[in-house]
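requesting a structural model of the entry that follows:
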Amino acid sequence: MQDRIKPLVGVRNFRDFGGYEGAEGARVKAGKLYRSGHFGEASESDLAAIDQFSITVQADLRRPDERERHGDRWPVEGVRRLFSDLGRETDAPHVNFLKQVAVDAEASKGWMRAYYVEAPYRPALVETYTAWFDHLADLHDDEAALVNCAAGKDRTGILCALTHHALGVSMDHIFVDYELTNEAAQVADRLPEAREYFNTMLEKNYDDDVYRPFLGVERQFLEAAIASIKDQSGDLDTYLATTLGVDTAKRDTIRKKLLA
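The predicted structure is shown next:
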């Protein structure tokens, strides 16, 4: 699992999410599917390293205001960028939540669960999720694709889970890859600094556990998204087909591209 994580200087949570067993005993090709946080702080060495991965498709799940705020030192020339201009916010939604009079760890987890319930049906995400699968179906043998958001954990985590499911990856391995964020993003090491930053900005005195859901992931969050999909669409396959346009033919094409 350590080989999946590509340690970079200014890009968090960059890793290969191929390599798992997929449909009919085949394996998802390594070096074809990547996930990460944003590239606004990418170093020159990061850009040189990323250039070696042959990434030609980038699905950027950030809102337009996030793209403007973070910037983007990548992609390089020739990368097909997928994004949506829907869903603009003035302030980050989780920051508005944290501005409330009093917040505890369970409230933070509840906010994150609620976000995951809504996320699979948000128009901006549906738009870019759909484009992602369209481009996977057209991916050439010498090309790779990457999905990112701000931290590469929630919006990205849902799309990676859906991609794995479309490729026949087991639910156990879907959760293994999802929870690898906590290691890849060095959540335990970053929490004290994040706590100090947010407490200073918000004039609060919250402990680490209040901020942990906004830096890392918990199984219950992705479970909430899957339960929401099953509740609203019936099952993951129906959601893929009716909401994202991944019918049987497109799924089979993607499998032929990405399974070996």
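
C-alpha from now on. contacts and neighbour counts both.
Noted.

what ranges do the helices span in this structure?
44-50, 64-70, 93-98, 105-118, 123-137, 155-166, 171-179, 181-184, 187-202, 208-215, 219-233, 236-242, 248-258 (DSSP state H).

okay, these, which one's buried deepest?
Per-stretch averages of neighbours, counted by mean count of other Cα atoms under 10 Å, single out helix 155-166 among those, with a mean of 23.

would you do the same for the sequence below? I want to compare the two.
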Amino acid sequence: MTTSAPLRRLPIGNTYNLRDIGDYEVADGVRTRWGRLFRSDATRFTDGADLAGLGLRTVIDLRDDAEVTALPTGLDALVPNVLRRPLDPRPLLSEALEGSPDPLGALYVALLRERGPRIAAIVGELTRPDALPALVHCAAGKDRTGVVIALVLSAIGVSDEDVAADYALTADYLTADFFAAIPAESGAADPADEALRGARPESITALLRVLDAEHGGARAYLTGHGVPDEAIDHLRTALTH
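A predicted model of the protein is given here:
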């Protein structure tokens, strides 16, 4: 588990859920480094002074065009490489919500099964030699971002327990104030469905179970969808050394 929890959430810009994924133990005892990979909700960054301290080289924005228009972040002017990589879960929502005791878990598994090449390509962007420090974000930093970050952490050897705990921290930060402050078109959650606003560890654990059962783990899932083994080795080294 994390040993430096006060450093994990970063009060930069108007974000609610900007977090550093440093200080998680990897399988062989090394730990992820602070300041290499961040996850976040979307916000407007109008002052680059605080953001400059992160030294970001890459931002991966998982939102679609309508979401970007509804809430422009301003990061294009502050970060050298801002990549739009839409990962739209909405076509999968109706099936996930239908009769499932864990609709978010069902949604994450559906993303895993239906968006494999796209998800792998997104993780592949992080394996480039000059990609880090990087920020991955969507609207709330919970669902699309949660799936991508879970795959990254699991693929480099972080335990399922810590992957689930990192995901569940979102529930502490996406408060009622967050949902009240965002534009309805931002895509952070369907305002009509409270079930989509949570972040229970069981939901991301459902994804991890399917990764193991159907693919032999996150690393095999990514390599099976086109990410080279050596690229994952590079990402592990870049995140831990």
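
got a TM-score for the pair?
Here the TM-score of the superposed chains, computed with TM-score structural alignment, normalised by the length of structure 2 as the reference length, equals 0.79; 228 aligned residues with a Cα RMSD of 3.3 Å.

re the thing from before, same list as before, the helices of structure 1 that is, but in a markdown table and with distance to V79 of structure 1 included.
Shown next, in a markdown table, are the helices of structure 1 (distance: least, Cα to Cα, whole Å):
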| stretch | distance to V79 of structure 1 |
| --- | --- |
| helix 44-50 | 12 |
| helix 64-70 | 17 |
| helix 93-98 | 29 |
| helix 105-118 | 29 |
| helix 123-137 | 12 |
| helix 155-166 | 18 |
| helix 171-179 | 25 |
| helix 181-184 | 24 |
| helix 187-202 | 30 |
| helix 208-215 | 28 |
| helix 219-233 | 29 |
| helix 236-242 | 25 |
| helix 248-258 | 19 |
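
identify whichever of these lies nearest to F83 of structure 1.
Nearest of the helices of structure 1 to F83 of structure 1, taken as Cα to Cα: helix 123-137 at 5.6 Å.

contacts only, for the residue nearest to A185 of structure 1 when sequence neighbours are not counted.
Computed as Cα to Cα, 6 or more residues apart in numbering, the closest residue to A185 of structure 1 that is not its neighbour in sequence is N13, at 4.6 Å. Listed by Cα atoms under 8 Å, 6 or more residues apart in numbering, the contact set of N13 of structure 1 reads 5-7, 35-37, 151-153, 181, 184-185.

aligned partner of N13 of structure 1 in structure 2?
Taking TM-score structural alignment as the alignment basis, one finds that N13 of structure 1 is matched in structure 2 by N17.

quick one: that match from V147 of structure 2, how far?
Using Cα to Cα, to the nearest Å, we find N17 of structure 2 at a distance of 15 Å from V147 of structure 2.

then H137 of structure 2?
In terms of Cα to Cα, H137 of structure 2 sits 11 Å off from V147 of structure 2.

what does A199 of structure 2 give?
Applying Cα to Cα to A199 of structure 2 and V147 of structure 2 gives a distance of 12 Å.

check D64 of structure 2 too.
Using Cα to Cα, one gets 16 Å for the distance from D64 of structure 2 to V147 of structure 2.

surely K29 of structure 1 touches G19?
Yes - in this structure, K29 of structure 1 sits in contact with G19. The criterion is Cα atoms under 8 Å, and the distance is 5.5 Å.
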